[in-house]
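Asker: Have a look at this prediction, sequence included:
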Amino acid sequence: MTSRLTLITVNANVLAVQTVNGEHVGNLKRIGEIWKFKAVGYSADGAVEPGGGPLTGQHNTVFVSPDADAVSGRLAPHL
């Protein structure tokens, strides 16, 4: 079964992407007319690691819109 990801509004151009357990795994960023997934990880001491985390391989995945079902369908299988 595929995990469901949630999108949480940060501002008009950024949405945080979280797992069902509340783990922040990246952000969707609006760049012009498209949305790109930007993977995020955290070091052992809690420092942010841009491009890191469990979805590193999906960094820069493009989406037409910030649709939670589409994001889950494409990203969650990689968790």
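Answerer: Received the coordinates, thanks.
Asker: Every contact and neighbour count from this point should use C-alpha atoms.
Answerer: Fine.
Asker: So which residues of the protein form helices?
Answerer: 68-75 (DSSP state H).
Asker: Do you have the strands of it handy? List them.
Answerer: Using DSSP state E, the strands found in the chain span residues 6-11, 14-18, 24-31, 34-42, 48-50, 62-63.
Asker: A further structure is provided below for comparison with the first:
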Amino acid sequence: MNSLTLTCVNANVYSVHLADGSHIGNLKHIGTVWKFKAVGYDHTGSIEPGGGPLTHLHNTVLSAPDVAELHAKLGAGVVKS
């Protein structure tokens, strides 16, 4: 499984990255829940909200910005290249 990492952006947003540093989404505190927001990039480098390798997991709810829970809920969904 590819390793996923979290980087704090601010109190309500964490960026989610693959082991190689590729940005694949954000974990956002929305209301009372944390939601994974998938992102991808097109051929020009423009962001594609809801895209990328975890598009099928867009809006997955997590209880907190926790790496273990992130791996449990998203890790198996990482498409290996």
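Answerer: Everything's here; your move. Predicted model only: the values in this text are computed from it and were never measured.
Asker: And stretch 46-58 of the first structure, what's buried?
Answerer: Within stretch 46-58 of the first structure, the residues that count as buried by 16 or more other C-alpha atoms under 10 Å are 51, 52, 53, 55, 56, 58.
Asker: Chain neighbours aside, what residue packs nearest to the most centrally placed residue in the second structure?
Answerer: Per C-alpha atoms, centre = their mean, the C-alpha nearest to the average position across the second structure is that of residue 25, at 3.4 Å. Leaving out its chain neighbours, the residue that sits closest to residue 25 of the second structure by C-alpha to C-alpha, 6 or more residues apart in numbering is residue 38, at 4.2 Å.
Asker: Quick check: that neighbour vs residue 53 of the second structure, distance?
Answerer: Distance, residue 38 of the second structure to residue 53 of the second structure, using C-alpha to C-alpha, to the nearest Å: 8 Å.
Asker: Identify the contacts common to the two.
Answerer: Shared contacts of residue 38 of the second structure and residue 53, defined by C-alpha atoms under 8 Å, 6 or more residues apart in numbering, are found at residue 24.
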